[in-house]
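>>> sequence first, predicted coordinates after that:
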Amino acid sequence: MTKSLGALLAICLAGLQFLAVFLVVYTSYLTSERALLLHARDLLRDVGINTIEHSKGFLSPAEGAAELAARLAQNRVIASDDPQVLERLLFQQLQIAPQFAGIYFGSEDGNFVMVMRTPEGPGEFRSKIITQRDGKRLVQLIWRDDSFGIVEARVDPEDPYDPRQRPWYKKAKAQLTTIWTDPYIFFTSQQPGITLAAPVISNHEQGFIRGVVGVDIEISMISHFLSRLNIGQHGKALIIHSDGDVIAHPDLNLIKAKNEDGTLRFANIREFEDPIARAAFAPMANDGLLTVTEETPTEFTYEGQKFVATVMPKISDTLPWTIAVYAPEDDFTGVIKQNRSMNIWIAALVAAISGVAGLGLAHLIYKPVHAFAVRSTLIAQGVIDPSDPQPRTYMELERANTTLVREIVARREAEREYGQTFDQSPRGMAQISSSCGAFTRVNASLCRMTGFEPDELIGKPITDMLLSASSDSPPQIDAPFKDFVGNREMRCRRKDGSLFWVAVNSIIVNDADGNPMHAVVTLDDITSSKEAEGQIVQLNRDLSHLARGNTMGQMATGLAHELNQPLTAIAQNADTALLILNQHAQPDDELHEILLEIEKQSLRAGEIIRALRAFIRKDAGDRSVFGFGELLDQSLRLVRAEATEANVTIESEIAPDVPDVEGNRVQIAQVIVNLLRNAIEAIAYAGSNERRVTVRAWPDAALMTVSVKDTGPGISPTINLFAQFETSKPDGMGLGLSICRSIIEANGGALWLEERSEGGEGGAEFRFTLPLHRTA
């Protein structure tokens, strides 16, 4: 489609303006976004580090307090076996550390003193003292106020508590060092917490402990700390234990989950009710364990929104907690995205204004160009004369107009000369459409050649007239006929349906851009030359066959003469060897049989050569009476090796009492061998699954009928088998069956190919007859 120069100039100007502003905005956005995302990752890392330090600072006093109490009890600074003194000491420690939920001491003899905070009880603090004296167990519960005054006291005889059976006691006793338990939900306060325990070791006996000091610490304060962190607008931080349990989160209620028995536990990250945290960190929990050895920044998408996240390595071996932080990417880049959208709209507005201004400017530039284009078109159509005055335009266009007018005049002259050549040419010429392959222009010579009128050919596809040289199908020609360029000989159909040979020459005419406009085809009638060429080819074939037959006759005569002498020498040498062997006292029977076979076969070969020489001399040869079964056995020996190599089985169905026949024994053997070899080669070439040749013979009146049948592919009906130089083998000469038929006929019989019955087995079956011996 033709484009307007004015509109093109306006669109290009506006487009360049928009593209320039867009590139500036977009590159600025990319650099700002990258910087903000790097800043976001740094912020998330700082949050993780801050949370780690806060957790350490929150838990360190508990470790010091527990170890201090253990050392005091160990060095007997306080009487750990005096419950009242020990209760006061633990009460003071609990007041000093506000993050402690309770502090207690359990001894090896089952005594236990604990002081814990009770914000919902009769007093602010509750003490639990278990003593065992003289086999009696006493459990006292005492509520006290902030000044250690008693608010309420009672005895609980049903309390079965034994500190020695608690996990914190067993673990501290087993490791003989300060230990941390895994976080759990306290039974009384139902708040998340952790227990720190330190053993009290006896000074008198190494490895013997007197008891264990324990501290319960509520870690809900860590969740309150996380809730006060500002991580963008919607970011959050959480703490995940190495077993995947979430032990701290800004929403404290999310970290609790119920067991089947109604007790509370920590929620695992894979079931956590914060879907964004679950999407970010659950994939990192392999086999239920979260093991992060280094700081790991990640990016992920949840419900179409992009997030950034950072996972810190565990705090320590004793506190295998992982700090995980996530935040929406838009919290950091949302402002610049809004700014980017605004800048793009500004760029579009600037481009629109520039386009309108450019359209007016383009009109001023385009007006003289349009006048120049209209004048050139009118000159090309012959409406105005090239010498008419030109409109006012640019200097460059005036020069271009002068050159263009010259080109137009030269082109019109060339078209006139081409038209005369096309119409008056004695050769058939046509222009073919490059899009549909139909005639668009034809000359008179082509019409005379084909018998069509010009209007009958215009619009007719050229493939409706041309036929391939080797078949009656039209040639495969696809537009724009690149595969049809060149010279070729084809057959053409006249209007009356008759065919004649033409030499087709075709070229493609392209425009200045190299695109095909049309094809020019010339056709010459070469029917007479093709007929003369066919006669020459047939004559050359006949001469070649004649020369080949003479050469074969000479070769056969020479070979017969040359082979007769060495065969005679073989027979004489074998006879001499037999004579020498018989003179030994104990001749070797196997060697004697081998020499007899050598003599027999050499004499037989001499008979074949004599028969061949007689056949070449048109001699009928010596006829004799012989047993056909014996001759067949000898012939089968000659082809046995070939059959074995081709994996072909030869079956003989000859009755033992088959009568004798008359004929030239050697010639008949040659026919049998030739038919067997043909059958073996046919099966081998075809690759048949069933590979079998069957030979049968039966008497019929005065003749013996012999059948040689194979399981090969059969004989094509298009081949004249018994004609000279006709063969179905790729390397055959076409003489074997012709000679065989001549031999059988010379011996009073006939040779033919038995036709297959409808629905019969495949393969070929040759039959020939021989006269039976007439008895007096």
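Cool, got the structure.
>>> use CA for all of it now, contacts and neighbours both
Noted.
>>> show me where this protein has helices.
Listed in chain order, the helices of the chain (DSSP state H) span 5-74, 83-96, 167-175, 220-227, 275-281, 330-381, 395-424, 444-450, 454-457, 527-582, 589-616, 628-645, 665-686, 736-746.
>>> would you turn these into a markdown table with distance to D251?
Formatted as a markdown table, the helices of the chain follow (distance: least, C-alpha to C-alpha, whole Å):
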| stretch | distance to D251 |
| --- | --- |
| helix 5-74 | 16 |
| helix 83-96 | 27 |
| helix 167-175 | 28 |
| helix 220-227 | 7 |
| helix 275-281 | 12 |
| helix 330-381 | 20 |
| helix 395-424 | 79 |
| helix 444-450 | 96 |
| helix 454-457 | 90 |
| helix 527-582 | 100 |
| helix 589-616 | 109 |
| helix 628-645 | 90 |
| helix 665-686 | 85 |
| helix 736-746 | 104 |
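>>> and those helices as CSV, adding mean neighbour count and distance to K314?
Putting those into CSV (neighbours: other C-alpha atoms under 10 Å; distance: least, C-alpha to C-alpha, whole Å) gives the following:
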stretch, mean neighbour count, distance to K314
helix 5-74, 18, 9
helix 83-96, 18, 29
helix 167-175, 19, 22
helix 220-227, 18, 16
helix 275-281, 18, 14
helix 330-381, 16, 27
helix 395-424, 13, 79
helix 444-450, 19, 95
helix 454-457, 16, 90
helix 527-582, 14, 96
helix 589-616, 17, 96
helix 628-645, 15, 79
helix 665-686, 20, 78
helix 736-746, 19, 96
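>>> take a look at this one as well, against the first:
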Amino acid sequence: MPATPNSPHPRQLVAPLFGLVLLLLLGVALSLFHYYQLSQVMRNDGSKLFERVVQQVGRELDNVYRPPMQALNLLSLSSLVKTDNLAERLDYLPLLARVLIDNPQLNSVYVGWHDGDYLMLRPLLNPLSQQRFAAPQRAAWMAWHIGADGSQRHNSYLFLNADLRIIEARMAADEGFDPRQRPWYAAANSADQQLVTTPYVFFSTREFGTTLARAADNHAVLGADLTLDRLSDTLRQQRVTPSSELILYTGEGIVIAYQDPQRLQHTTQGSGALEPRRFQELGSTLLATIALDGYRQQRQTVKELEGQRWVIQQQRIGIQGTPDSYLAVLVPEAELLADAYRLRQQGFWFSLAASLALLTLGWVLWWRLRPEL
């Protein structure tokens, strides 16, 4: 059918339609380009953010270890290590208490002498610790002393109030404890610097923990206990996202701290002894998969695990005196970059909507001007 005098020739419609289609394709192309460019920027920025997070965790762990180490250095210079009876040692309880007050992450602080004498001070912070030692109601501190009077050895508990005044002295059962046979004593006595032990079971509380220790000349060895629960609390406070995993472990894979401390210990079959868990024994498929690559890893990588992408960083923690320790931080990429993903998606749909709006406007203008073509 021939075109009417007022209607445009079909050839006249081709150029405007082609322009509108080209405008739409250009808008979609720009939206996709913006989307993928932003994705690349997000990954680069996410990597830098992740490195800052790992550095922050490292600083927090350094803050856990360094102050009590400095306190032990000062204690080693005091005359406490040269005392040889309980009466003299009681004068130093305020000094030991100050170390514990200034370092609430510590479970106890103590001295083991070369003749087998021992003095330990611990705070009774909660009903559980008071119940464990059947402490009097007003007791805020407990001191444990082992000493000799001639050939007779005395093993006693001293319960003290908040002012460090003795409210009850009690003879304790002799359970064969000798500080010289404990791992912290042997390690520090043969070392020329302060150190941190690998995790082991504390004698008096049966808790897992590590000991900061240092020798004091030829007189004694000083120690301070950190439970794995306390170290794990530090990691839990540094969690980046709800699903992130943080784990501190030795080069042999023994876990020092984990965000879920209830999963840190288990009883070995047969012997019934308590032992710390290894990296791959925490009941996490994710951690078990990472452990297959080896414990002594220093890397940042991305892996597809458990249905999502994980950003993984493993690095050695270089705190003087600590065992060969590594920190692993695993964060789901979707959670790490949640805000960036949202902004990227919003930007893509905004660009696409703007292109469609321009296309619609162009179509309307073309339709109205069509009779003039």
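Arrived safely. A quick note: this is a predicted structure, and the numbers were derived from the prediction, not measured.
>>> V509 of the first structure: which of the helices of the first structure is closest?
helix 395-424 (13.2 Å; C-alpha to C-alpha).
>>> what span of the second structure lines up against that closest one?
Counting by TM-score structural alignment, helix 395-424 of the first structure falls onto no part of the second structure.
>>> ditto for stretch 144-156 of the first structure
Counting by TM-score structural alignment, stretch 144-156 of the first structure corresponds to residues 160-172.
>>> what residues does that stretch touch?
When contacts are defined by C-alpha atoms under 8 Å, 6 or more residues apart in numbering, stretch 160-172 of the second structure is touched by residues 93-94, 136, 138-143, 154-159.
>>> now list the buried members of the residues you listed.
Using 16 or more other C-alpha atoms under 10 Å as the burial test, these include L93, A139, A140, W141, M142, A143, N155, S156, Y157, L158, F159 as buried.
>>> which two of these have the greatest separation?
Within those, A140 and N155 form the most distant pair, 20.1 Å apart (C-alpha to C-alpha).
>>> quick one on the thing from earlier: got a markdown table for the buried ones among the contacts of stretch 160-172 of the second structure, with distance to A29 of the second structure too?
Formatted as a markdown table, these follow (distance: C-alpha to C-alpha, whole Å):
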| residue | distance to A29 of the second structure |
| --- | --- |
| L93 | 74 |
| A139 | 74 |
| A140 | 71 |
| W141 | 71 |
| M142 | 73 |
| A143 | 74 |
| N155 | 81 |
| S156 | 81 |
| Y157 | 78 |
| L158 | 78 |
| F159 | 76 |
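>>> just those: which are in strands?
Among those, the residues falling in strands (DSSP state E) are W141, M142, A143, N155, S156, Y157, L158, F159.
>>> can you tell me what the first one aligns to in the first structure?
The one in question is W141 of the second structure. Using TM-score structural alignment, the partner of W141 of the second structure in the first structure is F125.
>>> number of nearby residues for the residue nearest to that match when sequence neighbours are not counted?
Among residues not flanking F125 of the first structure along the chain, R117 sits closest, at 4.6 Å (C-alpha to C-alpha, 6 or more residues apart in numbering). The local packing of R117 of the first structure (other C-alpha atoms under 10 Å) involves 22 other residues.
>>> how much space between R117 of the first structure and W168 of the first structure?
19 Å (C-alpha to C-alpha, to the nearest Å).
>>> same thing with L176 of the first structure?
Counting by C-alpha to C-alpha, the gap from L176 of the first structure to W168 of the first structure is 12 Å.
>>> can you check A503 of the first structure too?
From A503 of the first structure to W168 of the first structure the distance is 108 Å (C-alpha to C-alpha).
>>> equivalent analysis for A357 of the first structure, please.
84 Å.
>>> so who does A348 of the first structure touch?
F18.
>>> so which residues make contact with stretch 287-299 of the second structure?
Against stretch 287-299 of the second structure from outside (C-alpha under 8 Å, 6+ apart): 250-253, 279-281, 312-316, 326.
>>> kindly recompute the last result at 7 Å.
G251, E252, G253, F279, Q280, Q313, Q314, Q315, R316 (C-alpha atoms under 7 Å, 6 or more residues apart in numbering).
>>> most neighbours of all the residues you listed, which one?
Result: F279 is most packed of the contacts of stretch 287-299 of the second structure (other C-alpha under 10 Å), 25 neighbours.
>>> for it, which non-adjacent residue is closest in space?
F279 of the second structure's closest residue in space is G253 (C-alpha to C-alpha, 6+ apart), at 5.2 Å.
>>> residue contacts, that neighbour?
R278, F279, Y295.
>>> need the counterpart of it in the first structure.
So, by TM-score structural alignment, G253 of the second structure is matched to G244.
>>> G116 of the second structure and Y185 of the second structure: what is the separation?
From G116 of the second structure to Y185 of the second structure the distance is 11 Å (C-alpha to C-alpha).
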